[in-house]
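**Student:** Below: sequence and its predicted model.
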Amino acid sequence: MRRLPPLRSLEAFVRIAKLGSAKAAASELALSPPALSRRIKALEDFMGKPVFDRKAQAMVLNADGQALLLAIEPALEAMADAIDDLSGQGGEYRLRLGVLPLFGTQRLIPRLPELRKLFPKLHIDVDTSAHAENLLGDVVDAAIIIADQVDPRLYSVRLDRNNVYAITSHDLATSAKLGTPADLKNQTVLVHSDMPLIFDAWRNAVGQPKLKPAAIDHIDSGPLMLEAAANGLGVAIMHGSHLTDAKDDRLTRLFDVEVESPYSYWFVCRPRALKQRAVRIFHDWLVKSEI
């Protein structure tokens, strides 16, 4: 058998290539930056050529790196599939699922007992990393993401359509006398970091395209956005279902206007992942359940 480079080096290479960041890859692999660099050096020493161009703090795939990624990624996925099949021989199936925290707490976890009753041998490992679509085939088998559009190379199912609400605390709504959208000019607006288009869509739809609030604060967590709004730290521009599902008496919706969101929740995976029993079981249940 021909000699191969260390599997750990290949894993580190693929993580950096997929995540686009050595720092993010080191975090995913629970490695220090020097340890990650050693793994990449071992791969490059084995190949006798660099696979990344080093630019300041960034590592960018060069032509040889692109060719290597295209060549080994299918083989690594096939290896992962084989291990999954073997590990399921005893009747237990495991799904590695990427889920955003707010969807997980509000919509998925409360319904999982239903799935457990139907398929008691199915076990789910949950990863709440952002941009889980970039981890498909590596860290996770499938993911539930929120996006305005999905990479056409992925298999995807839209899980909902939503309206955008302006959400804040009862106390702030009363004390600041927030009666019309124009009144937000003196308020802090809270926007999710992964949904940058949502505030523009909302203010255009309510007839205030030039509305400039006192500040716009970005938060990368839906639960934290709701908590910030409940504590009067600003007005959250987010999906109405998040308010409804929160069932938080501290929160209220401002302004009786319907604004369609440019974002939806999607189930995504690589097309070949649907051949995995755990992915197929979860996919079919999720779509049928209309969570």
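**Tutor:** Received, thanks.
**Student:** From now on I want contacts and neighbour counts done on CA atoms only, so please keep to that.
**Tutor:** Fine.
**Student:** could you pull out the strands for the chain?
**Tutor:** 52-55, 58-61, 93-99, 122-127, 142-147, 155-158, 164-169, 188-192, 215-219, 235-239, 251-254, 264-269 (DSSP state E).
**Student:** okay, those in TSV with distance to residue 20 and mean neighbour count next?
**Tutor:** Shown next, in TSV, are the strands of the chain (distance: least, Cα to Cα, whole Å; neighbours: other Cα atoms under 10 Å):
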stretch	distance to residue 20	mean neighbour count
strand 52-55	11	13
strand 58-61	7	17
strand 93-99	18	22
strand 122-127	19	16
strand 142-147	19	24
strand 155-158	22	17
strand 164-169	31	26
strand 188-192	22	22
strand 215-219	22	16
strand 235-239	28	26
strand 251-254	38	20
strand 264-269	19	21
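**Student:** Check it against this one:
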Amino acid sequence: MADFRKLPNLAALRAFEAAARHDSFSRAAEEIHVTPGAISHQIRALEEELGLPLFTRNGKRIAITDAGRRFAAAIRNALTEIATAAETLQEQGGRQRLVVSSPPSFASRWLAPRLWKFIDHYPDIEVILQSSSHLNDLARDGIDVGVRFGLGNYPGLKTELIMEDFYYPVASPHYRQGRLPSSPQQLRDCVLLRMDGLQESWLPWFKLAGLDLPDPAGGLVTEDSSLTLRAAADGAGVALTRHAIASQEIAAGELVRLFDIAWKSERAYYFVCHAETLGKSQVGYFRNWLLEEIALFKSNQRWPGP
């Protein structure tokens, strides 16, 4: 049996593993919430204790040695086993935690209004919903599940397509005193609201509708689809929106879908997580619930696609 009195300092081992994974002292410092100097000091002390270098240093540039790489893999496996054992004990004690990350617009307008159903069904699971437009480092930030709107290219993660989406124009029923455009051609005379970024361009929908119009310029530009929809509901103009994001306002009568032309987005919603996280019971429950909720949503809506 190993002599546990000879174990290196746990904080130093964690600092080294993070630095090896990121190939950076500064990023390891961000993860552990200490200074890069503290990371460097802990790794120096660990190298002195082990009697060999774990990194080569050239100014501010570092490179892990072969011995360091093998040691980092062993530490990572050991820390993973410890974390898994702790989670298992927590689950046996009836305490389960599920951290979900989702884009802000999808989180606030689609996911959050439905989450009470999941919580109602699994009252022993504490759900933490985080909103972010970026794909976080799930393991580093303690996130179990990510729902992302993108192209599905998420290296190192288990990725599952869960829902496509469609763009179409919407406006308040009171826009221009209720004189809404009756044909796509009449959009030439309307204020067209837009978001910042090529991925929210009007051009693909214009092309599908047979309109030879440039992308709108000037006027209000927002960085969040929720703000664009709010402006449209307030009568500021016509917004190009995704079906999943606008369905709540359309059902409430705050927005009206214009025309019967919907452009299928090149991006879609994906369920993403690490392979080891997929084995957690709460993640499995959430995935199954989410797929059922999406199926219900599509059956109860005038779904634009097949």
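**Tutor:** Happy to help now that I have it. Predicted model only: the values in this text are computed from it and were never measured.
**Student:** can you list the strands of structure 1 in a markdown table and add distance to residue 205 of structure 1?
**Tutor:** Converted to a markdown table, those look like this (distance: least, Cα to Cα, whole Å):
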| stretch | distance to residue 205 of structure 1 |
| --- | --- |
| strand 52-55 | 42 |
| strand 58-61 | 39 |
| strand 93-99 | 30 |
| strand 122-127 | 35 |
| strand 142-147 | 19 |
| strand 155-158 | 23 |
| strand 164-169 | 10 |
| strand 188-192 | 16 |
| strand 215-219 | 18 |
| strand 235-239 | 13 |
| strand 251-254 | 14 |
| strand 264-269 | 18 |
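**Student:** Nearest to residue 75 of structure 1, out of those?
**Tutor:** strand 264-269 (17.5 Å; Cα to Cα).
**Student:** which bit of structure 2 covers that closest one?
**Tutor:** Aligned using TM-score structural alignment, strand 264-269 of structure 1 spans residues 268-273 in structure 2.
**Student:** Quick check: the gap between the closest residue to residue 50 of structure 1 other than its chain neighbours and residue 51 of structure 1.
**Tutor:** Leaving out its chain neighbours, the residue that sits closest to residue 50 of structure 1 by Cα to Cα, 6 or more residues apart in numbering is residue 44, at 5.2 Å. Counting by Cα to Cα, to the nearest Å, the separation of residue 44 of structure 1 from residue 51 of structure 1 is 7 Å.
**Student:** Neighbour count: those two, which is higher?
**Tutor:** Using other Cα atoms under 10 Å as the criterion, residue 44 of structure 1 and residue 51 rank with residue 51 on top: 24 against 18.
**Student:** From residue 14 of structure 1, how far off is that one?
**Tutor:** 11 Å.
**Student:** and what of residue 274 of structure 1?
**Tutor:** 22 Å.
**Student:** These two: which is more packed in?
**Tutor:** For the pair residue 274 of structure 1 and residue 14, the greater number of neighbours falls to residue 14 (20 against 17), based on other Cα under 10 Å.
**Student:** The more buried one touches residue 69, doesn't it?
**Tutor:** Yes: contact criterion Cα atoms under 8 Å: residue 14 of structure 1 and residue 69 qualify, at 6.9 Å.
**Student:** Quick one: closest of the strands of structure 1 to residue 206 of structure 1.
**Tutor:** The nearest among the strands of structure 1, by Cα to Cα, is strand 164-169 at 10.8 Å.
**Student:** so how much does the closest one differ from structure 2 once superposed?
**Tutor:** By mean Cα distance after the TM-score superposition for structure 1, the fitted strand 164-169 of structure 1 averages 2.4 Å away from its aligned residues in structure 2.
**Student:** quick one: that strand to chain centroid distance?
**Tutor:** 22 Å (Cα atoms, centre = their mean, to the nearest Å).
**Student:** Now tell me what touches that strand from outside.
**Tutor:** Residues outside strand 164-169 of structure 1 that contact it (Cα atoms under 8 Å, 6 or more residues apart in numbering): 198, 202, 229-232, 234-240, 243, 250-255, 258-261.
**Student:** and the angle from it to strand 235-239?
**Tutor:** 140 degrees (axes from the mean of the first three to the mean of the last three Cα atoms, to 10 degrees).
**Student:** Name all residues that make contact with residue 271 of structure 2.
**Tutor:** 145-148, 158-162, 287.
**Student:** what about 6 Å?
**Tutor:** Residue 271 of structure 2 makes contacts with 146-147, 159-160, as judged by Cα atoms under 6 Å, 6 or more residues apart in numbering.
**Student:** if we can go back for a sec, mean shift between the match of strand 264-269 of structure 1 and structure 1?
**Tutor:** Looks like 1.4 Å for stretch 268-273 of structure 2 (mean Cα distance after the TM-score superposition for structure 1).
**Student:** Could you tell me which residues make contact with the aligned partner of residue 157 of structure 2 in structure 1?
**Tutor:** With TM-score structural alignment as the criterion, residue 157 of structure 2 lines up with residue 154 in structure 1. Residues counted as contacts of residue 154 of structure 1 (Cα under 6 Å, 6+ apart) are 269-270.
**Student:** how close does residue 154 of structure 1 sit to residue 264 of structure 1?
**Tutor:** Distance from residue 154 of structure 1 to residue 264 of structure 1, by Cα to Cα: 16 Å.
**Student:** Could you do residue 90 of structure 1 as well?
**Tutor:** 37 Å.
**Student:** sorry, back to before: now distance to residue 13 of structure 2 too, for the contacts of residue 271 of structure 2, in a markdown table please.
**Tutor:** Shown next, in a markdown table, are those (distance: Cα to Cα, whole Å):
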| residue | distance to residue 13 of structure 2 |
| --- | --- |
| 146 | 28 |
| 147 | 32 |
| 159 | 31 |
| 160 | 34 |
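**Student:** Closest one to residue 177 of structure 2 out of those residues, please.
**Tutor:** When those are compared against residue 177 of structure 2 (criterion: Cα to Cα), the nearest one is residue 147, at 38.6 Å.
**Student:** In contact with the aligned residue in structure 1 for the closest one, which residues?
**Tutor:** Aligned counterpart of residue 147 of structure 2 in structure 1: residue 144 (TM-score structural alignment). Counting by Cα under 6 Å, 6+ apart, residue 144 of structure 1 touches 99, 266-267.
**Student:** What's the local residue count around residue 232 of structure 1?
**Tutor:** Residue 232 of structure 1 has 19 nearby residues by other Cα under 10 Å.
**Student:** Sorry, slip of the keys, the one I care about is residue 271 of structure 1.
**Tutor:** Residue 271 of structure 1: 11 neighbours (other Cα under 10 Å).
**Student:** Enumerate every residue touching the residue nearest to it when sequence neighbours are not counted.
**Tutor:** In space, and not counting its chain neighbours, residue 271 of structure 1 is closest to residue 155: 5.2 Å by Cα to Cα, 6+ apart. Applying Cα under 6 Å, 6+ apart to residue 155 of structure 1 gives the contacts 268-271.
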